[in-house]
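[1] the sequence isn't on hand, but the structure is:
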């Protein structure tokens, strides 16, 4: 078995060690003041800080020199350097001072101590003190990394809880000003275009899924608030006026199965409407086996209406039936006959006693008014459901 290395103070006489330690204790105040002066001279970010933060940094520098003195007194005894040095500062300081700035602060303090070695160490003890400072600098570097890693981990856990609260509030229809403030704390900058994308969450670690969504969002230059709720992956996107394009850019982390994008709304509070549409579309998607992936919730309006979604029924009536009704009875009659005659222009013309070109012209008007083309099979299905719902609405007795 190799013998353990002797402690630092065993490499020189006890008298030298005691003398160096005494000088170090006496000079600690001057060293801390010199370190602060050099920071003020060399670090612009330190000069720009408010007095309160500069005061805390001064205390950290003093604690670092005091911890080195104590460590030099008993180098063989394990020391909790992170507690000794950074325990004097409040937790908020890790937000006010970045890791890079902390490294610069530690480097400046060590440099000041290095320049003072010849004046502090007892004669012949300079090399031992320099070696001790080198070892201590390594330990303080590890302690700095540990402090910031713990702060980042705690902040990440807290941010995840905040994000989950916001996503759940939007999905449950309970979004309020509190949700806005939580989103702002997460960096949400209130983009003009917001939509909700829903799909099945993959198996495994949900944190990895959330991080994958964030990477995809950064690549697509989108803002996102996301979370895994049960077996669903929920993504609130901001920054794109095209919900289908946004959903396609984020679809990678979703598991197999339908992915539905709700309509674009103006802000986070209105995102509840987009979430409700996406939720209804996800439930009704099974009725359209050839649905694209991703698919818009508005493209699933007929399935949603059949499944009992009142918002989809109202949207079909208000956006298709009412405009056709206001455009004149000829359009409604022509569309109804055309759909009932298996989409035959000639058959509809015979039933209406008009020329086929008249039917063709009226069907083009239907497309202009509603945005849905009767000649397209999918659009024809949507128009038929809208006509049925409109007639039922007309047949209901007025309140």
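    Thanks, I have the structure now. Computed from a predicted model, the values in this text were never measured in an experiment.

[2] switch to C-alpha atoms for all contacts and neighbour counts from now on
    OK.

[3] any idea which helix or strand comes after the helix ranked longest in the chain?
    With secondary structure taken from DSSP state H, the chain has its longest helix at helix 126-172. Using DSSP states H and E, the helix or strand that follows helix 126-172 in sequence is helix 177-185.

[4] so that next one versus helix 126-172, what angle?
    Taking axes from the mean of the first three to the mean of the last three Cα atoms, to 10 degrees, one finds helix 177-185 and helix 126-172 inclined to each other by 140 degrees.

[5] off-centre distance for helix 177-185?
    The chain centroid and the centroid of helix 177-185 are separated by 13 Å under Cα atoms, centre = their mean, to the nearest Å.

[6] now stretch 279-297
    26 Å.

[7] first-to-last residue distance for that stretch?
    8 Å (Cα to Cα, to the nearest Å).

[8] what's the neighbour count on the nearest residue to residue 162 once chain neighbours are set aside?
    Spatial nearest neighbour of residue 162, excluding adjacent residues (Cα to Cα, 6 or more residues apart in numbering): residue 182 at 6.2 Å. By the criterion of other Cα atoms under 10 Å, residue 182 has 16 neighbours.

[9] the structure to be compared is supplied as follows:
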């Protein structure tokens, strides 16, 4: 370093390092509102960094060729966790406040004719500190990115395996480390992963798209399937449409909605059940709700779908009474012909229409629609086999015990 400072000036700066660090912390507390909100342990680490920075400056004045090593040592005094709480921009603000304090003290610390030399040295050293901070944060970001990717893969694997929120190794307990907001409904969207991207590229693309849409997101490629959990949603289907292009050109299934993230395992299981069964409905919309695939899921062996079909379709019709149920059964058995049904029941066709509309309101599926008729017919069979309801719908006396 040209025009090296005298040892007397360097010693004076060294002896004042404690005072300079204290003043720097006081300046930070006065000027930076976010610094005042840091917990005590975080503030203490910042104090150590400030002290190490000034000590490193003194050593650099003696050995300017060791700038990289000395500036790197400044940040080695703090734990890696500090980089999660204090951003790079905030670190720059801390360095700026420290430099300002040192610059104010230069007139009293510099020897005769050395004021400008000390100021120039501080300017060069602060540049090295800035580069060192950038290296630290770049390294922390790279490490955090690798860790987050592994943790996210574990969370998705847990959801796919159906690990509940209270079980050991629950994925819900790991979400805080991934920056998941605790509030808001969640859904799971599943489909084939894009074949034109490798898994890492596909997941990066999903994250960008979902975050642009304003959702929390977890994603993983699991056995060729892309599994995406979205948080902060309002409508599951609309949320799925926002990321639809991230899937391959194949069926995409939405697993319904859970009010909180602790229901993510359930909606994931529902979505995967729907994906296994969606081939049974070639005309399914894209995306399709897993609840709209209850018939196919039931035939594919999903007991939960079977129970839901009985409870939401068959049971409401039974509870509405024999008149309504007999009308629906007669209409379906008669080939969905209004006139045939009216003659069989000795009523007007308008009465049949009214009863069919009422049935649709009760069970959510219209007997007059081909898809609705299929769903209701399957629910009727399952309900009778399960011994639900009463009278004709439950089967004749002496029938076999309910199928469990």
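    Ah, there it is. Computed from a prediction, not measured in an experiment: that's the story for all the values here.

[10] ok, back up a step: go ahead and confirm the residue nearest to residue 162 of the first structure touches residue 164.
    No. Using Cα atoms under 8 Å, residue 182 of the first structure is not in contact with residue 164; the gap is 10.1 Å.

[11] if we can go back for a sec, give the other helices and strands that the longest helix of the first structure contacts.
    helix 51-73, helix 81-86, helix 99-115, helix 117-120, helix 177-185, strand 223-229, strand 232-238, helix 271-284 (3 or more Cα pairs under 8 Å, 6 or more residues apart in numbering; DSSP states H and E).

[12] so how far is residue 280 of the second structure from residue 253 of the second structure?
    13 Å.

[13] and if you look at residue 42 of the second structure?
    In this structure, residue 42 of the second structure and residue 280 of the second structure are 57 Å apart, going by Cα to Cα.

[14] mind checking the SS state of the residue sitting furthest away from the middle of the second structure?
    Distance to the chain centre peaks in the second structure at residue 112, reaching 61.3 Å (criterion: Cα atoms, centre = their mean). With DSSP: H, G, I helix; E, B strand; the rest coil as the basis, residue 112 of the second structure sits in coil.

[15] map residue 51 of the second structure across to the first structure for me.
    Aligned by TM-score structural alignment, residue 51 of the second structure pairs with residue 62 of the first structure.

[16] with adjacent residues omitted, what lies nearest to that match?
    residue 32 (5.2 Å).

[17] what's that neighbour aligned with over in the second structure?
    Match for residue 32 of the first structure (TM-score structural alignment): residue 21.

[18] could you tell me how many residues sit around its match?
    Counted with other Cα under 10 Å, residue 21 of the second structure comes out at 23.

[19] for it, what is the enclosing helix or strand?
    helix 17-31.

[20] so what secondary structure elements neighbour that helix?
    With contacts defined as 3+ Cα pairs under 8 Å, 6+ apart, the packing partners of helix 17-31 of the second structure are helix 33-36, helix 40-62, helix 88-109.

[21] mean distance between the first one and the first structure after superposition?
    Right, helix 33-36 of the second structure. Overlaying the first structure shows helix 33-36 of the second structure at a mean distance of 4.0 Å from the equivalent residues (mean Cα distance after the TM-score superposition for the first structure).

[22] packing partners for that helix?
    Looks like helix 33-36 of the second structure contacts helix 17-31 (3+ Cα pairs under 8 Å, 6+ apart).

[23] give me the buried positions along the helix it packs on.
    17, 20, 21, 22, 23, 24, 25, 27, 28 (16 or more other Cα atoms under 10 Å).

[24] tell me, how many residues neighbour the residue nearest to the fifth one when sequence neighbours are not counted?
    Closest residue to residue 23 of the second structure in three dimensions, ignoring its sequence neighbours and counting by Cα to Cα, 6+ apart: residue 101, at 6.8 Å. Neighbour count for residue 101 of the second structure, taken as other Cα under 10 Å: 18.

[25] hang on, the earlier thing: which one of residue 42 and residue 280 of the second structure is surrounded by more residues?
    Neighbour count, other Cα under 10 Å: between residue 42 of the second structure and residue 280, residue 42 has more, with 17 against 14.

[26] please tell me how far the closest residue to the more buried one other than its chain neighbours sits from residue 212 of the second structure.
    Spatial nearest neighbour of residue 42 of the second structure, excluding adjacent residues (Cα to Cα, 6+ apart): residue 82 at 7.0 Å. To residue 212 of the second structure, residue 82 of the second structure is 28 Å away according to Cα to Cα.

[27] how about the helices in the stretch 301-404 of the second structure?
    Secondary structure of the stretch 301-404 of the second structure (DSSP state H, counting those that start in this stretch): helices at 303-309, 315-319, 322-333, 338-345, 349-363, 370-385.

[28] for the fifth one, grab the matching residue range in the first structure.
    Under TM-score structural alignment, the alignment places helix 349-363 of the second structure onto residues 356-370 of the first structure.

[29] kindly report the same for the second one.
    Applying TM-score structural alignment, one finds that helix 315-319 of the second structure aligns to the residue range 322-326 of the first structure.

[30] run a quick neighbour tally on the match of residue 51 of the second structure.
    Number of residues near residue 62 of the first structure (other Cα under 10 Å) recorded here: 23.

[31] so who does it touch?
    The contact partners of residue 62 of the first structure, by Cα atoms under 8 Å, 6 or more residues apart in numbering, come to 28, 29, 32.

[32] go again with 10 Å.
    Residue 62 of the first structure makes contacts with 28-33, 35-36, 56, 68, 85, 88, 109, as judged by Cα atoms under 10 Å, 6 or more residues apart in numbering.

[33] likewise residue 306 of the second structure?
    294, 295, 296, 297, 298, 299, 300, 378, 379, 382, 383.

[34] in what helix or strand does the first one lie?
    Read that as residue 294 of the second structure. Per DSSP H and E: helix 294-299 holds residue 294 of the second structure.

[35] helices or strands up against that helix?
    Counting contacts by 3 or more Cα pairs under 10 Å, 6 or more residues apart in numbering; DSSP states H and E, helix 294-299 of the second structure is packed against helix 264-277, helix 303-309, helix 370-385.

[36] deepest-packed of those helices, please.
    helix 264-277 (a mean of 24; mean count of other Cα atoms under 10 Å).
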